[in-house]
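**Q** With the input below, show me the fold.
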Amino acid sequence: MNKNPLKAQHWLIFAIVAVLFFAWGAWLMRSSEVQPVANLQQWRDALLQPLAEDGLTLRDVQALAPGELWLAPRLDGARLFYRASFDGEEGDWLLEAEVALDQDQRDSLMAAQGLRPGDTQRVVGELLAVQLADFAIRALSLKPLDSLAAERLAASLGPPRLTLELAEGQAWVYPQWGLTVHLQGDEIALLHAVPKRVFAPRP
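**A** Here you go, the predicted model:
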């Protein structure tokens, strides 16, 4: 017995079902895509790339986030840090940038503040921040205060060129930006950046 040919309305139903099926599949793929870190492009352009090229100054960091200068007396000499907190689209972040000082500048700053090695670190005046605005930054750290999946950073910067196993967690290394990303489990613990020459092999 011959079967009745499919009617036009049957073909229409099949077409509608097929369209809905493919639309649902496309929606699933979009919903499963890893979203990059929203602020990372801005930070890469404003902070990481200039620092990688030895061109980041205290003024540049101040323009991104208002903060304070902290003097930390240590046995090997004073270290001067600019610290700020700011809101990113993923939550709050802490920023710490070390100002590059030579030994004489460290000693002079310690004497001016009346500090000795081992004393408690303290905030120094805003006038000093103005005077040192054009000084270079030698290292920079960004710490998320809210949980942030590591795969989102990989979606922003691509896969790391080097992966290191640490005593606690893992490190992803991006030498082109002088950047090391410290991970705890599957989450970002800290972004630490230095000039990329630090990663260059010594002759």
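
**Q** make it CA atoms for all contacts and neighbour counts henceforth
**A** OK.

**Q** give me every residue that touches A63.
**A** Contacts of A63 were listed using CA atoms under 8 Å, 6 or more residues apart in numbering, and none were found.

**Q** would you say it is within a helix?
**A** Yes - the assignment for A63 (DSSP: H, G, I helix; E, B strand; the rest coil) places it in a helix.

**Q** where do the helices sit along this protein?
**A** When assigned using DSSP state H, the helices of the chain occupy the ranges 8-32, 40-43, 49-52, 58-64, 103-113, 126-131, 150-157.

**Q** Nearest to Y174 among those helices would be which one?
**A** In terms of CA to CA, the element of the helices of the chain nearest to Y174 is helix 150-157, at 8.6 Å.

**Q** hang on, the earlier thing: any idea which of the helices of the chain is most buried?
**A** Taking mean count of other CA atoms under 10 Å as the contact definition, the stretch among those with the greatest mean neighbour count is helix 49-52, which reaches a mean of 22.

**Q** Report all helices and strands that that helix contacts.
**A** With contacts defined as 3 or more CA pairs under 8 Å, 6 or more residues apart in numbering; DSSP states H and E, the secondary structure elements packing on helix 49-52 are strand 137-144.

**Q** now A129, nearest residue through space, not along the chain?
**A** Spatial nearest neighbour of A129, excluding adjacent residues (CA to CA, 6 or more residues apart in numbering): L69 at 6.7 Å.

**Q** Against V61, how distant is that neighbour?
**A** According to CA to CA, to the nearest Å, L69 and V61 sit 12 Å apart.

**Q** re the thing from before, unless I'm mixing things up, the residue nearest to A129 is touching L95, no?
**A** No - L69 is not in contact with L95 according to CA atoms under 8 Å; the separation is 11.7 Å.

**Q** what do the two both touch?
**A** With contacts defined as CA under 8 Å, 6+ apart, the residues adjacent to both L69 and L95 are 82-83.

**Q** Sequence B follows; please return its structure for comparison with A:
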Amino acid sequence: MKIVIVNYGAGNIQSIKFAIKRLGYEAVLSNDVEEIRNADKVIFPGVGEASSAMKKLRESELDMLIPELKQPVLGICLGMQLMCNSSEEGNTKGLGIFDLDVVRFPDSVKVPQIGWNQIEGLKTNLFADIPESAHIYLVHSYYAPLSNETIATAEYALPYSAALRKDNFYGTQFHPEKSSEIGNEILKNFLTEI
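**A** Below is the predicted model of the structure:
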């Protein structure tokens, strides 16, 4: 199985690569269009600020490629947010895969939300054998609202999408690679159950 982690200069890609290696798989880091297109599974990470990350995607023409991919794709954190229509962060136009607009948490709570939270309402094989109220690790100031594409929810001032799915595209707001055994199981499910 060929696993490619999209390397566009805006992700904590080494920690994801190590997490996959711990599961017994090798992943390739790449921004090459053909290599990504020919992967069996694609992981699209993201850390940082939305508008600068989108600029990097456009520079390597990955903004055109990612929405066209037919194999399973997993967006993580900012990667998931960039898969939405837009983000309030930097007034950024996204990839338009998920029909959602990412917004900032209300001023009534401290941002970013950093640390452990629980996920509920788990749907799809991404969460096979994952218990309700499992703890996952998050770092974010912006969130995707609930929608019919939501496959897991979390709460911080209000309920929001902790994970999304549309067709072959999946996204997690949380970092599975930093979420201990639960996160390892979710990554394993993406590699073996989807």
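
**Q** And the TM-score between them?
**A** Put the two chains on top of each other and the TM-score (TM-score structural alignment, normalised by the length of structure 2) is 0.26; 92 aligned residues with a CA RMSD of 5.9 Å.

**Q** re the thing from before, look at the residue nearest to A129 of structure 1 and say how many residues are nearby.
**A** When counting by other CA atoms under 10 Å, one arrives at 21 neighbours for L69 of structure 1.

**Q** Give the buried residues for the host helix or strand of E181 of structure 2.
**A** In this assignment (DSSP states H and E), E181 of structure 2 forms part of helix 180-192. Judged by neighbour count using 16 or more other CA atoms under 10 Å, the buried positions of helix 180-192 of structure 2 are 182-191.

**Q** Now distance to A154 of structure 2 too, for these, in TSV please.
**A** Putting those into TSV (distance: CA to CA, whole Å) gives the following:
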residue	distance to A154 of structure 2
I182	15
G183	15
N184	19
E185	18
I186	16
L187	18
K188	21
N189	20
F190	20
L191	23
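
**Q** Surely S51 of structure 2 and S86 touch.
**A** No - when contacts are counted by CA under 8 Å, S51 of structure 2 is not listed as touching S86 (9.9 Å).

**Q** Now I137 of structure 1. Nearest residue, chain neighbours left out?
**A** Nearest in space to I137 of structure 1, with sequence neighbours left out and distances taken as CA to CA, 6+ apart, is V99 at 4.7 Å.

**Q** nearest to G88 of structure 1, of the helices of structure 1?
**A** Across the helices of structure 1, the minimum distance to G88 of structure 1, taken as CA to CA, is reached by helix 40-43, at 9.5 Å.

**Q** So which elements touch the closest one?
**A** Helix 40-43 of structure 1 makes packing contacts with no helix or strand when contacts are defined by 3+ CA pairs under 8 Å, 6+ apart.

**Q** rerun that using 10 Å as the cut-off
**A** Applying 3 or more CA pairs under 10 Å, 6 or more residues apart in numbering; DSSP states H and E, we find helix 40-43 of structure 1 packed against helix 150-157.

**Q** show me the contacts for I5 of structure 2.
**A** With contacts taken as CA atoms under 10 Å, 6 or more residues apart in numbering, I5 of structure 2 has the following neighbours: 11, 13-14, 16-17, 27-31, 36, 39, 41-45, 73-75.

**Q** Wasn't it part of a strand?
**A** Yes - when three-state DSSP is applied, I5 of structure 2 is found to be in a strand.

**Q** After the longest strand anywhere in structure 2, which helix or strand is next?
**A** Here the longest strand in structure 2 is taken by residue count, with DSSP state E as the criterion, and it is strand 158-166. Next helix or strand after strand 158-166 of structure 2 toward the C-terminus (DSSP H and E): strand 169-172.

**Q** Endpoint to endpoint, stretch 81-92 of structure 2 covers what distance?
**A** One end of stretch 81-92 of structure 2 to the other measures 10 Å (CA to CA).

**Q** Which helix or which strand is home to S15 of structure 2?
**A** With DSSP H and E as the test, S15 of structure 2 turns up in helix 13-22.

**Q** Quickly list what's touching both of L69 and V61 of structure 1.
**A** 82-84, 96-97.

**Q** want to throw those residues into CSV with distance to V19 of structure 1 and neighbour count?
**A** Compiled in CSV, those are given as follows (distance: CA to CA, whole Å; neighbours: other CA atoms under 10 Å):
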residue, distance to V19 of structure 1, neighbour count
Y82, 56, 22
R83, 54, 21
A84, 51, 19
E96, 52, 21
A97, 54, 24
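
**Q** Need these in JSON lines (columns: distance to L157 of structure 1).
**A** Listed next are these as JSON lines, based on distance: CA to CA, whole Å:
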{"residue": "Y82", "distance to L157 of structure 1": "25"}
{"residue": "R83", "distance to L157 of structure 1": "25"}
{"residue": "A84", "distance to L157 of structure 1": "24"}
{"residue": "E96", "distance to L157 of structure 1": "21"}
{"residue": "A97", "distance to L157 of structure 1": "21"}
